[in-house]
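Student: okay, predicted coordinates and the sequence, questions at the end:
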Amino acid sequence: MTLIVFDIGNVLLRWDPQAAFRHAFASDAEIDALLDEVGFYDWNYEQDRGRPRAEAVAAIAARWPEHAALMDGYFDRFGLTIRDRIQGSWDIAANLKVRAYRLWALTNFSADTWPAARHLHPDLTTLFEGILVSGHERMVKPDREIFDLLCTRADAAPEQCYFIDDSASNVAGARAAGWQAHHFTGPEGLHADLRDRGLL
């Protein structure tokens, strides 16, 4: 195994989408009601797939015009949603890098919000040899094509890749593409799996 590939959201950075809306609501329950009403997670997934901000806001405005300005503001306030690191994962990645493993990242992320992640956490770009961002490529996990693309970019065979992701469906997608994979639930479990595989 020569390539270790990290997801970013909820593996290295906690993603708290409610944080972008707390200025406008009295409770997270009210925010959750809004997110449910507009189908936030499906809506956001289309940005991960490459839909630009203007089209995303237009899609909201067409059905929920009263929420269009608030949802547009999500892009401006996105940095609030990824402030916190999962430090144990960063420590593991640093340990792997010291051991001379090749590290890449593969993330479902909008091209419009990715600059905020790079600005807030500039060491993402120094930790990894390469980062594949779904919104730039217009393809998403768990689709096979994005795993194949990373193998091509990194010049690695699928069986050489070990993938870490908090989404069970993304882990299944990686395994279907011939990768080994770990379903991330916390740094302790990741460390144990890496140790069991002889990587740490």
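Tutor: Perfect, thanks for sending it.
Student: C-alpha only now, for contacts and for neighbours.
Tutor: Noted.
Student: show me where this structure has strands.
Tutor: Listed from the start of the chain, the chain has strands (DSSP state E) covering 3-6, 102-107, 130-133, 161-165, 180-183.
Student: try this one next to it:
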Amino acid sequence: MIKTIIFDLGGVLIDWDPQHLYKKIIPDKQKRDYFLENICTSDWNDCQDAGRPLAEGTQLLVDQYPEFKNEIQAFYGRWEEMLVGPIQSTVNILEAIHRGNNYSLYALTNWSHETFPVAQERYDFLQLFSDIVVSGVEKMKKPDPGFYNLLLEKHSLLPKQTLFIDDNLSNIKAAQALGLQTIHFKIDDNLEEQLRNSHSIIF
């Protein structure tokens, strides 16, 4: 029986994507994709999510690619433009689960501690969670098993009674290895149906 549901945030509840910003800065798709796949990469951003200061990460790239200085500095200088709003269908489900009051609700997110306060101020639904564990604060991130265990142990959660929802397959596999039940979230899937039929979640 599921007693606890853990949500990822970016890509599940919040529409965050560097493309939202860089479509404005680099209109040419081929050049934009090159920039995001080779310079301001996901791996580079992950380091900031794991606690590296934004200024340090930015300067590291500027030193390597001075010809892209303006584009690199925009990543965090205009970071809020990557954050375009809630994924409302999922937020509606979160709110319904919260109203039902049958499950403990937590969030586990890879997010810089310097930018996360922006999301907290912008999105009231984040207050529905009993706790949000942020990678940049803890200096560890998914899919590190220690990051999951931090939340599980902090709140005495049993993995077999816990459902974890994330859009990243690597994060899902790490959760499964720890014994959590999981849903690999995809924006086009019917999350409500998966919750009700596959995991017997009542809301």
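Tutor: In hand now; what should we look at? None of these values were measured; they are calculated from a predicted model.
Student: ok, residue 109 of structure 1 touching residue 52?
Tutor: No - because the distance of 11.6 Å does not satisfy Cα atoms under 8 Å, residue 109 of structure 1 is recorded as not touching residue 52.
Student: neighbour count: the two, which is higher?
Tutor: Neighbour comparison, residue 109 of structure 1 and residue 52: the larger count goes to residue 109, with 24 against 15 (by other Cα atoms under 10 Å).
Student: tell me the contacts of residue 141 of structure 2?
Tutor: If a contact means Cα atoms under 8 Å, 6 or more residues apart in numbering, then residue 141 of structure 2 has 49, 50, 109, 110, 135, 147 as its contacts.
Student: go ahead and confirm the first one touches residue 110.
Tutor: Yes - the pair formed by residue 49 of structure 2 and residue 110 meets the contact definition of Cα under 8 Å, at 5.6 Å.
Student: and the equivalent of residue 45 of structure 2 over in structure 1, what does it touch?
Tutor: Here residue 45 of structure 2 is matched to residue 44 in structure 1, going by TM-score structural alignment. Residues counted as contacts of residue 44 of structure 1 (Cα under 8 Å, 6+ apart): none.
Student: how near is residue 44 of structure 1 to residue 75 of structure 1?
Tutor: Noted for residue 44 of structure 1: a distance of 11 Å to residue 75 of structure 1, by Cα to Cα, to the nearest Å.
Student: do residue 115 of structure 1 as well
Tutor: Counting by Cα to Cα, the gap between residue 115 of structure 1 and residue 75 of structure 1 amounts to 11 Å.
Student: and for residue 130 of structure 1?
Tutor: With Cα to Cα as the criterion, residue 130 of structure 1 and residue 75 of structure 1 are 24 Å apart.
Student: these two touch, right, residue 147 of structure 2 and residue 137?
Tutor: No - Residue 147 of structure 2 sits out of contact with residue 137 when judged by Cα under 8 Å, with a separation of 11.1 Å.
Student: so for those two, which sits in the more crowded spot?
Tutor: A side-by-side neighbour count of residue 147 of structure 2 and residue 137, using other Cα under 10 Å, places residue 147 first with 20 against 17.
Student: so what's the more buried one up against?
Tutor: Residues 135, 138, 140, 141 are the ones in contact with residue 147 of structure 2 under the rule Cα under 8 Å, 6+ apart.
Student: equivalent analysis for residue 79 of structure 2, please.
Tutor: Applying Cα under 8 Å, 6+ apart, we find residue 79 of structure 2 in contact with residue 21.
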